[in-house]
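S.K.: Got a predicted model here, sequence first, then my questions.
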Amino acid sequence: MNILVLFPLLFFLCTIFAGYWYKLVSAIVPAPYLDEVFHLRQAQAYCDGKLSQWDPKITTPPGLYVLSIPLRWVGDGCTVYNLRAVNMGLLGAVGIVAHWILELRRANGTTPRNSLTQALNDAHSAFNITLFPLLFFFSGLYYTDIASTLLVLSFYWCYMAESSKAKLFSPSQIAWALCSLTIRQTNIFWVAVFPAGLTVISTLQHSPAGARRRDSESLMQLSSRVLKQAWTEGSVYDPPIIEATLEDYLLTTASIIVATLRNLRRVVPALLQYGFILGIFACFVLWNGGVVLGDKSNHVATIHLPQMLYIWPYFVFFSFPLMLPSALRLALHLLSRAPGLSPRSKEAKTNLPRLCIFAAFSAIAALVIRVNTIVHPFTLADNRHYMFYVFRILLRNGFTKYGAAPTYVLCAYLSINALGGSEASEIPRKEEKCVKKGQDIAKQTATRSDGSCNASFVIVWLASTALSLVTAPLVEPRYFIIPWVVWRLHVPAYRFAATSGRNPTHALQEHDHRLWLETLWFFAINAATGYMFLYRGFSWPQEPGNIQRFMW
């Protein structure tokens, strides 16, 4: 098969799968379900021209409803069936824009440019993003998540396409940003704060020679050199993730702050358009008297730090296939320290977790759990959502509640490390047979990709993610969709060595095999959650005759 036809084939399959799911949902659950009751009713009011009518239970802006108005002139008009089809179509658009972003990363030099293998990896990754269970599930219902994701990705694509152009104001970026805010208010962090952070990094100079600690250089000497260069040269200390330790992240943050203060005349003009977007959003908040539009009593902003703990098991659960190299490297590292096996390799600087740092972060996580755990009334009042059962387990006793702290830290390490790829040189070379075998497999199957990220990206992404989550008292898996999609777009692919030289199947032999496992895993989750939603309904005693269904 010609590899060039795989991209349209994959998206044809995406349309087929999404269409099949949409048909099943519409046949078995024809009436509006749960939040659809509010969204569909509001969309139908807009279709009828009643633009001043507003349901006070709806918290998000009316962008999706405006987008659906043209359906009034199509077929039966704005029926439940037709309105649900909007998200089915938008899901394919998410995949297309995700593929454009991956292509731009390659064209901009952050991934290999002329590799057919990488092009295939890009298409497969974009396809997998459309299969992401939280997106795929809601492609059969009328919710705002897919439209929100699409508009944020469209903004990010526009930002990347124009990143090499010196523009103080980009009308296209501003337009996409404002459109995304008509769907969901928290998108402000992804269309203003996130690009502003990336713009600061790109505006400042990078010092490749200063990105690594020199031989025999102490941490104090490194810190002094980095901060001096940041002030005198405006350079950012920005090591690759695969080598970055906690100290490196702190130094990167400090160097960004110092270099920014030293170069305000260059940085401030580059941030004007994001300040403009923030200003418009601030005006909306003042006019509205708050961030949410309706149901304000149940959506009061508050500091909820455990959100930044819950997100990591979420990432690992859905994306463990992409974390297998990091997990293998960590396992080999632990085996190399076991009694009877050879000592640790000292050939290269690594970011493998140190016990003292791991214990300290686990203690901090436990403290956050102790003083800031918030259980929203909705969480334990509705057994139709999977989070109800997750929190019942977490809150069962102190052991499960606080014992989860090390798990959060480990999952965070694996998630962040996945952005950096892996280097075979970091795997111990002189182990006993069991370790040697695993090392050989890792060395022969994968090498670090040029598409890996640096510490500065992690800092900006973490800051944007935290700002979008920690003010929400409700733990909702859908809130993690955009952080996951942005993270997923930056996970580098691995090139697997072909065994028979260049031939018509060479690109497939070098294809990142983790992507196939990710595809199968997403299919399995979608099949399981789809089955539970459609065929495992139950009834509440207080609502006899009404079928309740499990969903995210």
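M.R.: Looks like it arrived, so ask away. As the structure is a computational prediction, the values presented were derived from the model and not from experiment. Residues are numbered from 1 along each chain as shown.
S.K.: Please make it C-alpha for all contacts and neighbour counts, starting now.
M.R.: Noted.
S.K.: show me the contacts for the residue nearest the centre of the chain.
M.R.: Residue closest to the average C-alpha location in the chain (Cα atoms, centre = their mean): Trp484, at 1.6 Å. Contact analysis of Trp484 by Cα atoms under 8 Å, 6 or more residues apart in numbering lists Phe315.
S.K.: Flag every buried residue along stretch 461-472.
M.R.: Trp461, Leu462, Ser464, Thr465, Ala466, Leu467, Ser468, Leu469, Val470, Thr471, Ala472 (16 or more other Cα atoms under 10 Å).
S.K.: List of residues touching the longest strand along the chain?
M.R.: Determined from DSSP state E, the single longest strand within the chain is strand 543-548. With contact meaning Cα under 8 Å, 6+ apart, strand 543-548 is reached by Arg384, Gly537, Phe538, Ser539, Trp540.
S.K.: buried subset of these?
M.R.: Arg384.
S.K.: Which ones among the contacts of strand 543-548 map onto strands?
M.R.: Those of the contacts of strand 543-548 lying in strands (DSSP E): Phe538, Ser539, Trp540.
S.K.: Return the member of these nearest to Asp238.
M.R.: Distances from Asp238 to those, taken as Cα to Cα, are shortest for Phe538 (53.2 Å).
S.K.: got another, please set it beside the one above:
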Amino acid sequence: MDRFLKYLFISIYSIISIIIFQKVFETSGEVIDELFHIRQGLKYCQGNFSEWDSKITTFPGLYLLSSFIPTEYCETYTLRLIPLICSFINILLIYEIKSLILYDAEKENNHDVLLETMALATLPPMYFFSHVYYTDVPSITMILFMLLFSILKHHKLSAIFGAFSVIMRQTNVIWVAGTLGVHLIDKMMLKIYPKMKRETATFDNFLFALKSHLKHPKILLEFIVGSISEYFGYFVIIFSFMAFVFINGSIVVGDKTAHEASIHIPQLYYFSLFVLVFGCSLWLPQLFRLHKIFSSWKCLLGIFLLTLFMILTVKYNTLVHPYLLADNRHYTFYVWKRFYQRHALAKYAIIPVYIFGLSTIFTSMDGSIGFKIFFVLSTIATLCLQKLIEVRYFLIPFLLLKLNRKSVTKSLSLLELLVNILINQITFIIFFQVQVRWKDFNEVQRIIW
């Protein structure tokens, strides 16, 4: 029955998505950055690998994937089909990963997994970019493949897809490093605590295991040699990327001026808002625990200190990328203009919401101590070195947070699915009906995430 429902959902998802895809294609020939992506993709699928648009700042993974399209079918329509097909694949990957994480077995499971899969597959920003020729959805596909084979302990295959993910988008190297880090900590913990379950280990256990390895050179050497042998593929990716950055002088290819690395701590706060908007299944249970926070003086002291830290970082580290202020084709432009810029105190007034969002993230983290440590580190590394606020940057950490959740409630997953469907409807209505005129473009522009 579960298998039937799974493929029924995929069929319904596919039919609706193809209808929307057709409407998007008829409405807009090029959506913002597609101006560069489509032009480059057409060159690659026509066999021209020598020309490169300097405005493109990512590796050519999407265009290499496009090169498998037969030349006679090389056109915008077929290029856009690539992310859509990847979104179909992602449904199966999410289902399998969630099944393995929840039940530690590769088998069909109950409706909990299916509802969670449906909610994740319809995540509004990710779902929207399934209909245009952007790198995001194929990049997520590669990350999901890497995660799936990592869970199954097929580390060579996992590393191969990790490499593909980096070729899709450079910052994915952080998630490759995070995957390696999780396995290294789990391996180290297993050596010291062979009978302890991964999920029950604490940070103190981790520190003790780390000290034990550092104090005993023989154990440390065995650990290093064994890790290099077992996880060789991940190490190759990481060190190869480090060599690329050293030679290139930056992680960015092409136009480096548009994506300069900057320390930007408030990106974590914006991510917490993203979690609250799209993760009602995560934050609703937290509402019933708020009384515990206010009944403990330690928690109140922690909130006070965190509030002071946020006030300082919001005041001195709020960075505004020129694109955010100039490009009225993104929702972030309107959020910033109509809320953050409306009043000088607006960016401080929302700090309590940030605190609740960050609390939701930390209390929602399940899995091993290795996952918790490297999820935090990888999320910080991914977000806090970006000056531009982009909801697309939040997709992978949000997916990983949700995928690793051990507790899944049917009613909350269903609510989240319904909310996602509603937001998707509104998003596409705005896309189809609202027109934005730019002097530099003859074609009408549209509003997207």
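M.R.: Received the coordinates, thanks. Predicted model, so just to flag it, every value in this text is computed and none were measured.
S.K.: Next, the TM-score between them, please.
M.R.: TM-score for the superposed chains, counting by TM-score structural alignment, normalised by the length of the second structure: 0.90, backed by 441 aligned residues with a Cα RMSD of 2.7 Å.
S.K.: can you put the ones in strands among the contacts of strand 543-548 of the first structure in JSON lines and add distance to Arg105 of the first structure?
M.R.: Listed next are these as JSON lines, based on distance: Cα to Cα, whole Å:
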{"residue": "Phe538", "distance to Arg105 of the first structure": "47"}
{"residue": "Ser539", "distance to Arg105 of the first structure": "49"}
{"residue": "Trp540", "distance to Arg105 of the first structure": "50"}
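S.K.: How about residues contacting stretch 20-27 of the first structure?
M.R.: Contacts for stretch 20-27 of the first structure (Cα under 8 Å, 6+ apart): Tyr81, Arg84, Ala85, Met88, Ser139, Gly140, Leu141, Leu534.
S.K.: how far does it sit from the chain's center?
M.R.: 27 Å (Cα atoms, centre = their mean, to the nearest Å).
S.K.: Give me the mean distance between it and the second structure.
M.R.: Once fitted to the second structure, stretch 20-27 of the first structure is off its aligned match by 1.1 Å on average (mean Cα distance after the TM-score superposition for the first structure).
S.K.: what does that stretch correspond to over in the second structure?
M.R.: Aligned by TM-score structural alignment, stretch 20-27 of the first structure corresponds to residues 19-26 of the second structure.
S.K.: Mind listing what's buried along that stretch?
M.R.: Those would be Phe21, Val24, Phe25, for stretch 19-26 of the second structure by 16+ other Cα under 10 Å.
S.K.: Which members of those residues occur in helices, if any?
M.R.: Among the buried residues of stretch 19-26 of the second structure, the ones falling in helices (DSSP state H) are Phe21, Val24, Phe25.
S.K.: what do we get in the second structure for the residue nearest to the centre of the first structure?
M.R.: Superposed on the second structure with TM-score structural alignment, Trp484 of the first structure falls opposite Phe398.
S.K.: Which pair of the buried residues of stretch 461-472 of the first structure spans the longest distance?
M.R.: Pairwise over these, using Cα to Cα, the maximum falls at Trp461 and Ala472, 17.8 Å.
S.K.: okay, and the helix or strand encompassing Ser150 of the second structure goes to which residues in the first structure?
M.R.: Here Ser150 of the second structure, judged by DSSP states H and E, is contained in helix 136-151. Aligned by TM-score structural alignment, helix 136-151 of the second structure falls on residues 145-160 of the first structure.
S.K.: Burial check on the counterpart of Cys74 of the second structure in the first structure, number of neighbours?
M.R.: Applying TM-score structural alignment, one finds that Cys74 of the second structure aligns to Cys78 in the first structure. Using other Cα atoms under 10 Å, Cys78 of the first structure has 24 neighbouring residues.
S.K.: what sits against Cys78 of the first structure?
M.R.: When the contact criterion is Cα under 8 Å, 6+ apart, the partners of Cys78 of the first structure are Ala43, Gln44, Cys47, Ser68, Ile69, Leu71, Arg72.
S.K.: Please apply the same query to Ser464 of the first structure.
M.R.: With Cα under 8 Å, 6+ apart, Ser464 of the first structure has these contacts: Phe189, Trp190, Val193, Phe194.
S.K.: let's go with 6 Å and repeat that
M.R.: Contact analysis of Ser464 of the first structure by Cα atoms under 6 Å, 6 or more residues apart in numbering lists Phe189, Phe194.
S.K.: ok, now Ser456 of the first structure?
M.R.: Going by Cα under 6 Å, 6+ apart, Ser456 of the first structure touches Asp238.
S.K.: that's a helix at it, yeah?
M.R.: Yes: counting by DSSP: H, G, I helix; E, B strand; the rest coil, Ser456 of the first structure is found in a helix.
S.K.: Quick one: the helices in the stretch 301-449 of the second structure, in order.
M.R.: Along the stretch 301-449 of the second structure, counting by DSSP state H, counting those that start in this stretch, helices occupy 322-326, 331-335, 346-349, 351-364, 369-383, 395-403, 410-433.
S.K.: What of the stretch 151-300 of the second structure?
M.R.: Under DSSP H, counting those that start in this stretch, the stretch 151-300 of the second structure gives helices at 155-168, 173-192, 203-215, 217-230, 232-248, 266-278, 280-287, 290-294, 297-317.
S.K.: Now do the helix holding Ser150 of the second structure: which elements does it pack against?
M.R.: Under the contact definition 3 or more Cα pairs under 6 Å, 6 or more residues apart in numbering; DSSP states H and E, helix 136-151 of the second structure sits against helix 76-103, helix 155-168.
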